[in-house]
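**Q** please work out how this folds:
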Amino acid sequence: MAEDRSPTLAELSEGEVLARVLARLGGPGAETLVGPGDDCAVLRAPDGRFVVTTDMMVHGPDFRLAWSSPADLGWKAAASNLADVAAMGARPTGLVVALAAPQSLGVDVLEGIAGGLAAGCAAMAPGCGVVGGDLSASATLTLSITAFGSLDGRPPVLRSGARSGDVLAVAGPLGRAGLGLRLLFEQARRDGEPSADLAARLRERHPSLLEAQLRPTAPISAGEAAGGTATAMMDVSDGVVLDARRMARASGVAIDLDAAAVDVHARGLTGVEGVDLDLARALVLGGGEDHAMLACFPPAAALPEGFVPLGV
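**A** Have a look, this model is predicted:
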């Protein structure tokens, strides 16, 4: 019986690979006038402005296929870029994706990434989709995404707009992605190496923590909702302490985190074996990759749905 396997990139033409990938991406989105297939995509810009961000993920430093399925990788790449758009108070409208991969890689890996991108956009930013991209050969699997968003007539929310007396608030969980990564590394040390089986076992025991690390769901709608009232905003990609410090420096203000508010998030992590309150606090403050929305609001403003106070 012939071996049932996916063809590699070397065994198909670029056109054949792209056809298989495009079939997994679904429609490009409501704001797309010209989608994949031309020299450029064309997106609507209703008020004449749009936001743009780029994020790159490289196998090894940023992800491991031994832990992440291709679909997980596509979803996570979408989440990190969509979160950057939402952190400006904008509505995501399209993604451009560049993939570089070894010729020996199975095409099913690229198909899985494409499926994850499409699923992530559909879940977190309905109406947004992949509108174009590029494919190349490389010794290391690399995924680079450029995301676009519409401000819909509102000014962008910068990280430099916080004012003294503002309320610091957060939408989304804190520390869960960091704890998920910690569990993966701890189990890998015990097993001797990372593996898909390792990730699957941990996913059965700690599904929400592993999802937070491998397949995060960023609160995109919360970022959009905050666009009308927030004075400053950014997504939590490197930990609350570091990202709040960046916001404070950009705004020329001091930001104080409320210990009781931090502990609310921390106590949600202490049910995991070996995680005491001190470790949980450290994960909440410095874990990173949560992609929560961290924002400042005027003291008299009502917090948008999904936001809870975290400091001043």
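**Q** please count neighbours and contacts with C-alpha atoms only from this point.
**A** OK.
**Q** which residues does stretch 66-73 contact?
**A** Outside stretch 66-73, the residues that touch it by C-alpha atoms under 8 Å, 6 or more residues apart in numbering are 63, 109-117, 194-196, 198-199, 214-215.
**Q** H265: neighbour count?
**A** Residues lying near H265 (other C-alpha atoms under 10 Å) number 20.
**Q** can you tell me the closest non-neighbouring residue to it?
**A** Sequence neighbours aside, L174 is the residue nearest to H265 in space, at 6.3 Å (criterion: C-alpha to C-alpha, 6 or more residues apart in numbering).
**Q** how much space separates the one you found from M293?
**A** Between L174 and M293 the computed distance is 10 Å (C-alpha to C-alpha, to the nearest Å).
**Q** which one's more surrounded, these two?
**A** Neighbour comparison, L174 and M293: the larger count goes to L174, with 30 against 27 (by other C-alpha under 10 Å).
**Q** surely the more buried one and A292 touch.
**A** Yes. Between L174 and A292 there is a contact at 7.1 Å, judged by C-alpha atoms under 8 Å.
**Q** which helices and strands does the helix or strand harbouring L117 pack with?
**A** Assigned by DSSP states H and E, L117 belongs to helix 107-124. When contacts are defined as 3 or more C-alpha pairs under 8 Å, 6 or more residues apart in numbering; DSSP states H and E, helix 107-124 sits against helix 14-25, helix 70-86.
**Q** show me what the helix or strand following the longest one is packed up against.
**A** Which is helix 70-86. Toward the C-terminal end, the helix or strand that comes next after helix 70-86 (DSSP H and E) is strand 91-101. In terms of contacts (3+ C-alpha pairs under 8 Å, 6+ apart), strand 91-101 is packed against helix 70-86, strand 130-137, strand 142-150.
**Q** please give me the structure for this one as well, since I'd like to look at both together:
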Amino acid sequence: MGAEGPSPADTVAGVGEFGLIKRVTEGRAQPPTTVLGPGDDAAVVAAPDSRVVASTDVLVEGVHFRLDWSSPDQVGRKAVAVNLADVAAMGATPTAVLVGLALPADTPTRLADELARGMWAEANRGGVGIVGGDMVTAGQIMISITALGDLQGLPPVTRSGARPGDVLAVAGRLGWAAAGLAVLGRGFRSPVAVVGAQRVPEPPYAAGPAAARAGATSMIDVSDGLLADLGHVAEASAVGIDVRTELLEVHQKLVDVASALGADPRHWVLTGGEDHALAATFPAVDAVPAEWRVIGSVKRGRGVTVDGRPYAGPQGWEHWR
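**A** You can find the predicted model right below:
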């Protein structure tokens, strides 16, 4: 692609809606849960439990991703990952993904191909296929993902089941994506590990169903920040939640980056979003699965505290604020 941009034939307008659909779906393998995949008016997905867990997220260019910070492949992976994490947070096993994709007419087909490649790669990591969706023209890139899941006979693990005396635990990384965002915001592209965490989260998909089988009383996807998302659990369950900083894992890489930037790595762990770790409460320490780490407890009262005290400052991300 030269300085004048792609030729019309190499844009999504050039190949057309149905040509683009064919490019991103043809030859892709589907898991057994896909009864009927792309190509008809709607997909058919197996639902052996008779209940379907469903979640939707919208990612907007300039708000949720920047193509000067992330490759289209990484954006595609992230779009799928943030939705599959919501399914896992209900204690369900992902079964399918649907994609709504809005692109400007002059978008290079190469970019669309790479977006699709990333989506399929993350869907495969989650054990699902992309079974359908829609494509439209728009002034900027927008991606809407709907993820479906199977509870496999277990009750959904909601935000409202935490009880005083429960222990609080997390699975997955915390603070890494926030550190990566801070690095990118300063104009740097390394360390690769933290920048990569911001570009492509790695939700612990299997940890959600494992928590459900272990009897988790509540669970949530940590998308906006640990304290902010635990606030939703505390409110829904009408309890207090206390996080113990001595139990938090603050990786040396975060310490090193924070030292270089003059930041507090523990603040990233407590309030940083976009890692899509899972936080859950369990009735006892011995009920916590091996891949989970205990970081606090549930108590009587309201709200979230850190080491028994309110946390000063913002507790996470919230749109329009």
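**Q** on that earlier part again, quick check: which of the helices and strands packed on strand 91-101 of structure 1 is buried the most?
**A** helix 70-86 (a mean of 27; mean count of other C-alpha atoms under 10 Å).
**Q** that one corresponds to what range in structure 2?
**A** With TM-score structural alignment applied, helix 70-86 of structure 1 matches the range 72-88 in structure 2.
**Q** in structure 1, what stretch matches stretch 54-62 of structure 2?
**A** Stretch 54-62 of structure 2 lines up with residues 52-60 of structure 1 when matched by TM-score structural alignment.
**Q** name the residues that touch that stretch?
**A** Contacts of stretch 52-60 of structure 1 (C-alpha under 8 Å, 6+ apart): 63, 65, 77, 80-81, 84-85, 140-149.
**Q** any idea how far that stretch is from the chain center?
**A** On the basis of C-alpha atoms, centre = their mean, to the nearest Å, stretch 52-60 of structure 1 sits 10 Å off its chain's mean C-alpha point.
**Q** what do you get for stretch 145-162 of structure 1?
**A** Put simply, stretch 145-162 of structure 1 sits 16 Å off its chain's centre (C-alpha atoms, centre = their mean).
**Q** all helices of the stretch 101-250 of structure 1, in order?
**A** Using DSSP state H, counting those that start in this stretch, the helices found in the stretch 101-250 of structure 1 span residues 107-124, 176-191, 196-205, 207-214, 220-226, 240-251.
**Q** please work out which of these is packed deepest.
**A** It is helix 220-226: most buried of these by mean count of other C-alpha under 10 Å, with a mean of 24.
**Q** which part of structure 2 lines up with that helix?
**A** Using TM-score structural alignment, helix 220-226 of structure 1 corresponds to residues 205-211 of structure 2.
**Q** ditto for stretch 135-145 of structure 1
**A** So stretch 135-145 of structure 1 sits over residues 135-145 in structure 2, by TM-score structural alignment.
**Q** and T217 of structure 2, how close does it get to R159 of structure 2?
**A** 8 Å.
**Q** and V194 of structure 2, by the same measure?
**A** 29 Å.
**Q** alignment lookup: A123 of structure 2 to structure 1.
**A** Aligned against structure 1 by TM-score structural alignment, A123 of structure 2 finds its counterpart in C121.
**Q** its match reaches G129, doesn't it?
**A** Yes. At 6.0 Å, C121 of structure 1 counts as touching G129 under the criterion of C-alpha under 8 Å.
**Q** what is in contact with the two at once?
**A** Contacts common to C121 of structure 1 and G129, judged by C-alpha under 8 Å, 6+ apart, are absent.
**Q** give me the number of residues near the residue mapped onto D258 of structure 1 from structure 2?
**A** Matched to structure 2 by TM-score structural alignment, D258 of structure 1 sits across from R244. Here the count is done by other C-alpha under 10 Å, and R244 of structure 2 has 16 residues near it.
**Q** what residue is smack in the middle of structure 1?
**A** S80 (2.2 Å; C-alpha atoms, centre = their mean).
**Q** contacting residues for that residue?
**A** Shown in contact with S80 of structure 1 (C-alpha under 8 Å, 6+ apart): D55, A218, H291.
**Q** most neighbours of all the residues you listed, which one?
**A** Neighbour-wise, these (other C-alpha under 10 Å) top out at A218, 32 neighbours.
**Q** and that residue, what does it touch?
**A** Applying C-alpha under 8 Å, 6+ apart, we find A218 of structure 1 in contact with A79, S80, L82, A83, M124, G172, D290, H291, A292.
**Q** S164 of structure 1: which of these is nearest?
**A** In terms of C-alpha to C-alpha, no member of those lies closer to S164 of structure 1 than A292, at 22.4 Å.
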